[in-house]
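**Student:** Here's a sequence, model it:
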Amino acid sequence: MFGIYLKRELGRRKKAALVIALGLALGIALVITVSSVSAGMSKAQDKVLQSLYGLGTDMTVTKAQSAPTSGGSGGPSFKFGAKSGSSTKQSSDRVMTQGGQALKSALVAKVAGQQGVASAVGALSLNVTKVDGSFTQGKAKTTTGSGGSSGGQGQAGGSGGSGGGQPQVQGGGADFNVNSYSVVGVDVAHQGLGPLASMKITSGKTFTTAQTGTKVAVVGTSYAKEKKYKVGSTFTISGTKFTVIGIATPDSSESTTDLFIPLKLAQTLGDAKNEVTTIYVKATDSQQISTVKKEIQANVSGTTVTTSADLASTVSGSLSTASSLATSVGTWLSVAVLAAAFLVAALLTSSAVSRRVREFGTLKALGWPSRKVTRQVVGESMVNGLIGGTLGIAIGVGAAYAVTAISPKLTAQLGSTGSGGGPGGGPGRQATQNTLEIALTAPVSLTTIGLAVGLAVTGGLIAGAMGGWRASRMRPADALRSVS
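**Tutor:** Below is the predicted model:
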């Protein structure tokens, strides 16, 4: 009886039911769209942070660079010895640690032993500036003077009658090339955490645990393309010859590291024995990162602990702006539209009940209790809510799919990472490498769909409760008064 009556009444009031369902659908569709775009923003921010951290890294431990002493330049300098010969080739590498002041390798074990830390691994960031080229020695030539014909004047001038002019150097010069690139020494025994964790080997292979002191290297794909390196190619740093065993491609965005070599060799090249510049930390519980950060800061003095949340605050650009809009304006707009949709549905349902005075009064006169009348109204509202939810899900998923298909490009400017957060690029490359372009997507999760269904049911219940309360207060006499 309930189902038959419900079907008949909804069929009689198709327009009213459709208006209520569409109102709820628009509110639910907006919630789905905003939730999906917000999820896409979060995913884009994760990609940005992955360009600074290795996957699985929760935080890094560094030490701020100390202020330079007075009189010290702190920059690279090169000294070439003078040699005889018409053309002399010179080449020199200046290897400097970067990414902050060096830390003792023993601190890696100390950090790993802190409460809440699952594992820790050290890495050494280096910047290599290579200068090579040649000097060409000039030749001194003396021009012959004409003072001999005027000896008196020559004697007065003190130059002698047969004296020549001043010697002049002709020819010669220098032609040098300067190449700067970044090198990171990685712990080959723990590559799952650290700078190589965010890289995928697309050619060749990565390090083995036995290659602690082997002169091999993994090259970033961009640098390999620039230098035309491939597996088997060789290069030299400060007289040490390395062989390329693999080409690595970052999982997202762009890597700021050109070369990866075993940590032990990096320490030797950088004259940093038993030192690291960055300690990568994995927490036992991702929900307790702030607690672990405080623990490390309290027990490992003089260090700077940087988390993903800290790095997120340095991200600016259109990605940050769009994320703020989606979080604040989008959320409040969704709430406002949804509240308006619920209110409209409740008012329309209540208005429909007031126009059915004769119907409900007659039903009560026939013996229907108030709870049965209320159930009838709530049932109709629930069906309207589910129809609105279905339409809202379809519209919301369609809008999210459209955003993903268009994939609007967002830019993100990262704060300086040279003193912490991970290995950075070499001089002159920092500005370009800190600007990333991310394609926005709007993934729709099952949680979002479940939220939409819950909102549809809630909207139906609110509208039904308001209309049912009004219907339950009607009396059989109301039906008689409404008869003309």
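
**Student:** C-alpha only now, for contacts and for neighbours.
**Tutor:** Will do.

**Student:** the helices in the stretch 51-200 of the chain, which residues?
**Tutor:** 106-112, 151-157 (DSSP state H, counting those that start in this stretch).

**Student:** So for L348, which of the ones you listed sits nearest?
**Tutor:** Closest approach to L348 among the helices of the stretch 51-200 of the chain (Cα to Cα): helix 106-112, 63.0 Å.

**Student:** let's see this one next to it:
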Amino acid sequence: MYFTYLRRELRRRRKVALVVASGLALGIALVIVVSSVSSGMGKAQEKVLQSLYGLGTDMTVTKAMESSEEGGERPERPRFSFDARDEDSGEEQSTDRVMVQGFQSLAGSTVDKVGEQSGVADAVGGLSLQVVKVSGEFTRGQFQQDGQGGGQGGPGGAEPPEGGRVQGGGADFDVNSYSVYGTDVTEPELGPLTSSRITDGRTFKASETGAKVAVVDSAHAKEKELETGDTVTVKGTEFKIIGIATAESGDAAADLYLPLKQAQTLADAKDKVTTIYVRATDSQQIDSVKSAIRKNVSGTTVTTSADLADTVSGSLSTASSLATGVGKWLSVTVLVAAFLVAGLLTSSAVSRRVREFGTLKALGWTSGRVTGQVVGEAVVHGLIGGVLGIALGLAGAYAVTAISPTLQAELGSGGTGGPGGIGGPGGGGPGQETAAKTLEVALTAPVGLTTVALAVGLAVAGGLVAGAFGGWRASRLRPADALRRVA
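**Tutor:** Here you go, the predicted structure:
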């Protein structure tokens, strides 16, 4: 009887049902779109942070390069020495200078000390290097005596006699620099190389700690026309390219990756690292792990993903603030307004059905049964609104993903003691300069099951709110009201 009457009343009052359901649908759709965009913002920020120090890394440990005024070591400056001899004229000469980049080096034992701290699941070290390569050739000059031709002079030659001069000659050298990162090949699941995808060849094997092999970033490989199987020479040592890596974020951590021991040998930095990558046993205990490392490993700077997130600015940060702030408040406001409108419309519909409900009470319906009838109709209205809202929300989220607007994430530089300088953007990963840099990230709007479940819950809640308004009004009706309205 109840469902038969409910079905008949819903068919009779289709317009009212459509108006109430449409209002709820708009509010629910807006909640879905804002929630999905916020989720997309979170994924975009995670992608930016992963590009800095790798997937699965909870924090990094580094040590700032102290200034000379504070008694620290001076930053290493590249110096080059060439021997210009007669036989070298016209022959190309080249030399490499390998320097530790960005940070003061840490002893390899520090990695073990960090790994022993409570709450640390794993810790590995890495060495960030900068290679400056100078190559070119000397050209001998031609000695000319006054008024006649003469012999040759120039670099490495005898002093020209009086009454003559040397013309031409000189040196033509190119300077090329690129970043090299020594990675611990025994821990392939931790470190900056995990933020890149091997697109050709393979990655390192755990047994290749001392092997002369290399993985090259795809952008550097394209620029230098390198392929898997080729060799690259660093400071006179040849390394075979075993793989090409493409950074998932579009910004590589380094141009060239080598086994850590090989990188330490090139830089004359035996058992030294510049960055320690740490994974915590529990993501909820990152702050306590950070405090423990800072307390027990003196002189180091610990940077977490939360520290790095605070330094991300640009359109990504602005859009994220709008989505989490203005967007959510707008969603709540629209949703509350939709609930109130649905309740008022339901209450208004009840006032137009006084004769109907009064007659039903006269026939024996209790107030609870009448109220249940009104609430049942309102819940159905809410479910219809939920279906429409989910459809509209999915369409909006799909439109955002299809358009895929590009947002910029500016990773600001900072002092040597804070995010953005040590272990942070522009300085926290291998090959990163201390200056700010900009990444471009495509925005998506993924809709998860949680969001859909939230929409269904809102639909039911909207129906109950509307039903509460109408049910309270219906419960106060008396049979006498219906008799007075009988013509």
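
**Student:** Tell me how the two chains score on TM-score.
**Tutor:** With the length set by TM-score structural alignment, normalised by the length of structure 1, the two chains reach a TM-score of 0.91; 463 aligned residues with a Cα RMSD of 2.1 Å.

**Student:** So which residues of the stretch 351-484 of structure 1 form strands?
**Tutor:** 409-413, 435-439 (DSSP state E, counting those that start in this stretch).

**Student:** which one's the longest strand in structure 1?
**Tutor:** Across structure 1, the longest stretch assigned as strand under DSSP state E is strand 117-136.

**Student:** What span of structure 2 is that one aligned with?
**Tutor:** Residues 120-139 of structure 2 are where strand 117-136 of structure 1 lands when matched by TM-score structural alignment.

**Student:** Which among the strands of the stretch 351-484 of structure 1 is found nearest to N179 of structure 1?
**Tutor:** strand 435-439 (21.9 Å).

**Student:** how about the helices in structure 2?
**Tutor:** 2-12, 14-53, 108-115, 218-224, 260-266, 286-296, 305-309, 315-321, 328-351, 354-362, 367-403, 449-475, 479-484 (DSSP state H).

**Student:** CSV please, covering those and showing distance to I276 of structure 2.
**Tutor:** Putting the helices of structure 2 into CSV (distance: least, Cα to Cα, whole Å) gives the following:
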stretch, distance to I276 of structure 2
helix 2-12, 66
helix 14-53, 10
helix 108-115, 6
helix 218-224, 25
helix 260-266, 12
helix 286-296, 11
helix 305-309, 14
helix 315-321, 28
helix 328-351, 38
helix 354-362, 74
helix 367-403, 36
helix 449-475, 36
helix 479-484, 80
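
**Student:** among those, which is the most enclosed?
**Tutor:** helix 14-53 (a mean of 23; mean count of other Cα atoms under 10 Å).

**Student:** Relative to structure 1, what is the average displacement of that helix?
**Tutor:** Overlaying structure 1 shows helix 14-53 of structure 2 at a mean distance of 0.9 Å from the equivalent residues (mean Cα distance after the TM-score superposition for structure 1).

**Student:** next one: that helix to chain centre, how far?
**Tutor:** Chain-centre distance of helix 14-53 of structure 2: 20 Å, with Cα atoms, centre = their mean, to the nearest Å.

**Student:** Who are the packing partners of that helix?
**Tutor:** Applying 3 or more Cα pairs under 8 Å, 6 or more residues apart in numbering; DSSP states H and E, we find helix 14-53 of structure 2 packed against helix 305-309, helix 315-321, helix 328-351, helix 367-403, strand 437-442, helix 449-475.

**Student:** try 6 Å this time
**Tutor:** helix 328-351, helix 367-403 (3 or more Cα pairs under 6 Å, 6 or more residues apart in numbering; DSSP states H and E).

**Student:** Which of the ones you listed sits closest to A219 of structure 2?
**Tutor:** That would be helix 367-403 among the helices and strands packed on helix 14-53 of structure 2, by Cα to Cα, at 26.3 Å.

**Student:** Structure 1: matching residues for the closest one?
**Tutor:** By TM-score structural alignment, helix 367-403 of structure 2 lines up with residues 370-406 in structure 1.

**Student:** Tell me how many other residues surround the aligned partner of A439 of structure 1 in structure 2.
**Tutor:** Using TM-score structural alignment, the partner of A439 of structure 1 in structure 2 is A442. Neighbourhood size, A442 of structure 2 [other Cα atoms under 10 Å]: 16.
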